[in-house]
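Peer 1: need coordinates for the following:
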Amino acid sequence: MSETTNTPSPTVDDRLIVSVGRVAHGGHCVARHDGRVIFVRHAIPGETVEIVLTEQGEDAKFWRGDVVRVVEASPERVTHFWPEADALRAGARHASPIGGAEFGHVSRTGQLALKTAVVREQLERLGGLSSEAVDELFAAGVEDVDAAGNAEQKSGMGWRTRVGFAVTSAGKLGMHAHRSHSILPVQEMPLAVPAINALRLWEIDFTGIDRIEVAAPANGSGVLVLLAPVHGLSEKAAGAAVKRVARALAALETAPSVARWNPENSAIEVINGRGWVKETTDDHEFRVTGDGFWQIHRNAPKVLTDAALGYLLQGGFLNDGADVADLYAGAGLFTAPLADAVGADGSVLSVEGSPGTSRDARKNLHASAHVEILQGRVEKILGTQSRASQSAAGQRRQFDAVVLDPPRAGAGKAVVRALVATTPSAIAYVSCDPAAFARDVKYFANAGWKVEKLRAFDLYPHTHHVESVALLVPASKVTTTE
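Peer 2: Okay, here's the model as predicted:
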């Protein structure tokens, strides 16, 4: 079982006072000491802070440190909303803060500015775009998707529909400290939607459980709790631990579904209720099984489909009868509206690597005969696609438009090469990582493509993460917008 440990009390030599420079990708800022680069978390550019070194070494290319005291504060600094994630409070007791809210000490406007700076820097440094090009593409900066919400939502709280927890050695609900195996006990998770906190998981004895995943769709259709027993327990002990927790959850006024879960192969065994959740958008309903992928922010499905499909519709790439593809398609979030847009005379290729999620897509789109769902590696499947007509047998299939929504690591050179070979007129690229997106932009540029439109959204308030949606077209192509 995982042990709960606190960071040892640092020595005087582990502490430094530094001036904080620019923000960098990954949720930290850059400082220097005696010519050494230090990546500092929980700081804000322009501040003077005292840090405790968390990673160091004479041969290391750079060091890492956490802020434990603020000497000169930025105007954007606020009191952290979550005590367990507050580096200053943790530093005062010689402990580590939990991860998952590393920008909680920054005002909401300050967070948007930091994320905008990161997206810009990555596009220029890794993507090869000029500052003038970025100015033109990205004048709006990172957009706040919660601006029209209630007071809690405007403050960046209550947005996570999915949360993963660990368990302390005492069997209490916990989360990991940043870049650490240490597990710290937690109670309410302020970023989670109310239905998750309503479970009051911190009151339950999780002895024998190693990991907990909770999914609570924003539509209120029912919560699913997945329980992974501690590895190495006997089958009898593991089963008893899961059933004990399931009984505690069943006693709640609004009881969730509960399933035993194997994180290694995503296999689930339903204990109470069902092993899936029902997600909805304005026009479609989706079944998502177990730990299958779905966008985390309660507003993300609408924000991202409106942006990605909006680019393709406005550019005239989704006419009736069009041949399109949804790559890394998940349970069908983009596939379903693509199928609507091209009509029964069109065709949609849906490609997803996860077998379980691909099965969900088949269930979700079983009524759409013009949708083909294939499970496997994107680059391999694209390489096997040929035109449907016999006269063109053996020729590579050509798409009119593509939605590309890769995992955090990005699409990569092989996928970009295979995708460009299908000669689509446009690609709507959805990215959850600015660095991976910028690298792929460079690969596309080397293949003769350009970014024509770009938006970015703060779908992860109080963290360093940001979601981007871009329209990519061949560099020689000029598109028009109605």
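Peer 1: CA atoms for contacts and neighbours, from now on please.
Peer 2: Will do.
Peer 1: roughly how far apart are P10 and S96?
Peer 2: Taking CA to CA, to the nearest Å as the measure, P10 falls 11 Å from S96.
Peer 1: which residue ranges of the stretch 101-250 of the chain form helices?
Peer 2: 108-125, 131-137, 151-154, 194-197, 235-250 (DSSP state H, counting those that start in this stretch).
Peer 1: and the fourth one, what other elements does it pack with?
Peer 2: Using 3 or more CA pairs under 8 Å, 6 or more residues apart in numbering; DSSP states H and E as the contact definition, helix 194-197 packs against no other helix or strand.
Peer 1: which of the residues in stretch 452-463 are buried?
Peer 2: 452, 454-463 (16 or more other CA atoms under 10 Å).
Peer 1: among the residues you listed, give me the pair with the biggest separation.
Peer 2: E452 and H462 (29.1 Å; CA to CA).
Peer 1: still on that earlier bit, P10 and S96: who's more crowded?
Peer 2: Per other CA atoms under 10 Å, whichever of P10 and S96 has more neighbours is S96, with 30 against 14.
Peer 1: what about that one, which SS state?
Peer 2: coil (DSSP: H, G, I helix; E, B strand; the rest coil).
Peer 1: one more to put side by side:
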Amino acid sequence: MADEARGREVELDVLRIAHGGVAVAELDGRVVFVADSLPGERVLARITDDRHDRFWRADAVRVLEPSPDRVPHVWAAAAIDRDPAQRAGGAEFGHIAPARQRRLKTEVLRDALQRIGGLTAEQVAALDPAVAAVPGREDGIRSRTRVRLHVDRSGRVGPFAARSKRVVPVDDLPLAVEAAERLLPRRARGRELDLVASGSGAFAAGPRDARGPVVERVGEREFRLEALGFWQVHPAAPAVLTGAVRRAVDPALLDPDADNLDLYGGVGLLAAALAGDGDVRVTTVESEPRASAHAAANLADLPRARAVAARVDAFLTGEPVPRPGATVLLDPPRSGAGADVVAAIADARPAQVVYVACDPVALARDLGVFASRGWRPATLEAFDLFPNTHHLEAVARLVPDA
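Peer 2: Here you go, the predicted structure:
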């Protein structure tokens, strides 16, 4: 039966949302993950993956009974009237009303905290996490200052189709800010092309293009970074996360003279938030040498801040840190900090930990490790910094169990 399923079109009632930008339906007792749909709809879907006994994957190809929260897709290149193989990836929630997008992301976050993080329903209710809107257009377009595109063998430029390495040529980028969209070429060389609208100006560059650093401004502070180095893509994100970190840190637990840490610190954005006016001692740790060098320069006016170029796991095992009384801030990559790093932090018993996460499942998994070592989340805020996608950003503060 499985050999005959791929390519078959079936009618499905969509039940709920899942992590990863897909919804959940059932067919003959089997879970089917359905792209380009949303809960409450009935869709005609094409089976795309039947290799697993417990679940299949499918793409919606026609909406039979739409949800009231379905809207015209913000990007025609990704709309359901296109064949799934030719739908642009990177805007998997673009057919959903923005308020419903945020509610769905909140559902995913809450489910992850309980199912993966091991929090009780009462603990989640006390945290009351809800993905909040951020400054910008309500429809979520013009929300990316950095866009990575791909180039096919004939030189055509576009994103990959969802869950594939197939380039979908496009002639517009509505999720990009206008300065970046204006740089979209018809054709290019190489395999990748980044369109960047920075505080120093807009440019298009391939991964091997030589280009000097750029400068971004957050409030009254400037941050210098490599032209294609990591920086938050939403125009409001640096300020939103700076504010969230400052709110998360409990001033009663912050010792300015402790060995406070900013792990996975990049070019120093969140270390600056922790340092305040410069009276707080903080070490920012970043494995990428150029980013760490920029962090040192960006924080040079803060006399009690320093930057260390090192892998976080090596740093934590190479020095007796973090020490009791410290505040530890960490902003790991999408995969999370991982059990070894979490264990090293938790077992050192700092005063508080502020965890910035861009993946709810990785966050929940790491919170579960913290919990196994006697830590609990005291606060949690979440933000819709990636509108029209399934991604979100969260900031949690953890404290030792009483």
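Peer 1: any idea what E124 of the first structure aligns with in the second structure?
Peer 2: With TM-score structural alignment as the criterion, E124 of the first structure lines up with Q114 in the second structure.
Peer 1: ok, now how distant is the residue nearest to that match when sequence neighbours are not counted from Q352 of the second structure?
Peer 2: What sits nearest to Q114 of the second structure in space, not counting adjacent residues and going by CA to CA, 6 or more residues apart in numbering, is T120, at 6.0 Å. As judged by CA to CA, T120 of the second structure and Q352 of the second structure stand 21 Å apart.
Peer 1: cool, and V308 of the second structure?
Peer 2: 21 Å.
Peer 1: what about those two, which has more around it?
Peer 2: Q352 (26 against 20).
Peer 1: show me what the more buried one aligns to in the first structure.
Peer 2: Using TM-score structural alignment, Q352 of the second structure sits opposite A426 in the first structure.
Peer 1: repeat that for R144 of the second structure.
Peer 2: By TM-score structural alignment, R144 of the second structure lines up with R160.
Peer 1: tell me who's in contact with its match.
Peer 2: 191-193, 296-298 (CA atoms under 8 Å, 6 or more residues apart in numbering).
Peer 1: out of the residues you listed, which are buried?
Peer 2: 191-193, 296-298.
Peer 1: could you say which helix or strand holds L367 of the second structure?
Peer 2: Element membership for L367 of the second structure, per DSSP states H and E: helix 360-372.
Peer 1: what's the mean distance for that helix versus the first structure?
Peer 2: On superposition with the first structure, the mean distance recorded for helix 360-372 of the second structure (mean CA distance after the TM-score superposition for the first structure) is 0.4 Å.
Peer 1: if you count neighbours, what's buried in that helix?
Peer 2: Judged by neighbour count (16+ other CA under 10 Å), helix 360-372 of the second structure contains these buried residues: 360-371.
Peer 1: quick one: those residues as a markdown table, columns for distance to T283 of the second structure too.
Peer 2: Converted to a markdown table, the buried residues of helix 360-372 of the second structure look like this (distance: CA to CA, whole Å):
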| residue | distance to T283 of the second structure |
| --- | --- |
| P360 | 26 |
| V361 | 28 |
| A362 | 24 |
| L363 | 23 |
| A364 | 26 |
| R365 | 26 |
| D366 | 22 |
| L367 | 23 |
| G368 | 26 |
| V369 | 24 |
| F370 | 22 |
| A371 | 25 |
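Peer 1: give the next helix or strand downstream of the helix holding L367 of the second structure.
Peer 2: As assigned by DSSP H and E, the chain's next helix or strand after helix 360-372 of the second structure is strand 375-383.
Peer 1: packing partners for that next one?
Peer 2: Using 3+ CA pairs under 8 Å, 6+ apart: strand 375-383 of the second structure touches helix 121-127, strand 131-132, helix 237-248, helix 360-372, strand 393-400.
Peer 1: make TSV from these and add distance to S292 of the second structure to it.
Peer 2: What follows is these, written out as TSV (distance: least, CA to CA, whole Å):
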stretch	distance to S292 of the second structure
helix 121-127	34
strand 131-132	31
helix 237-248	18
helix 360-372	24
strand 393-400	23
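Peer 1: L299 of the second structure is nearest to which of the ones you listed?
Peer 2: helix 237-248 (14.7 Å).
Peer 1: that closest one to strand 375-383, inter-axis angle?
Peer 2: 140 degrees (axes from the mean of the first three to the mean of the last three CA atoms, to 10 degrees).
Peer 1: in the first structure, what residues pair with helix 237-248 of the second structure?
Peer 2: With TM-score structural alignment as the criterion, helix 237-248 of the second structure aligns to 300-311.
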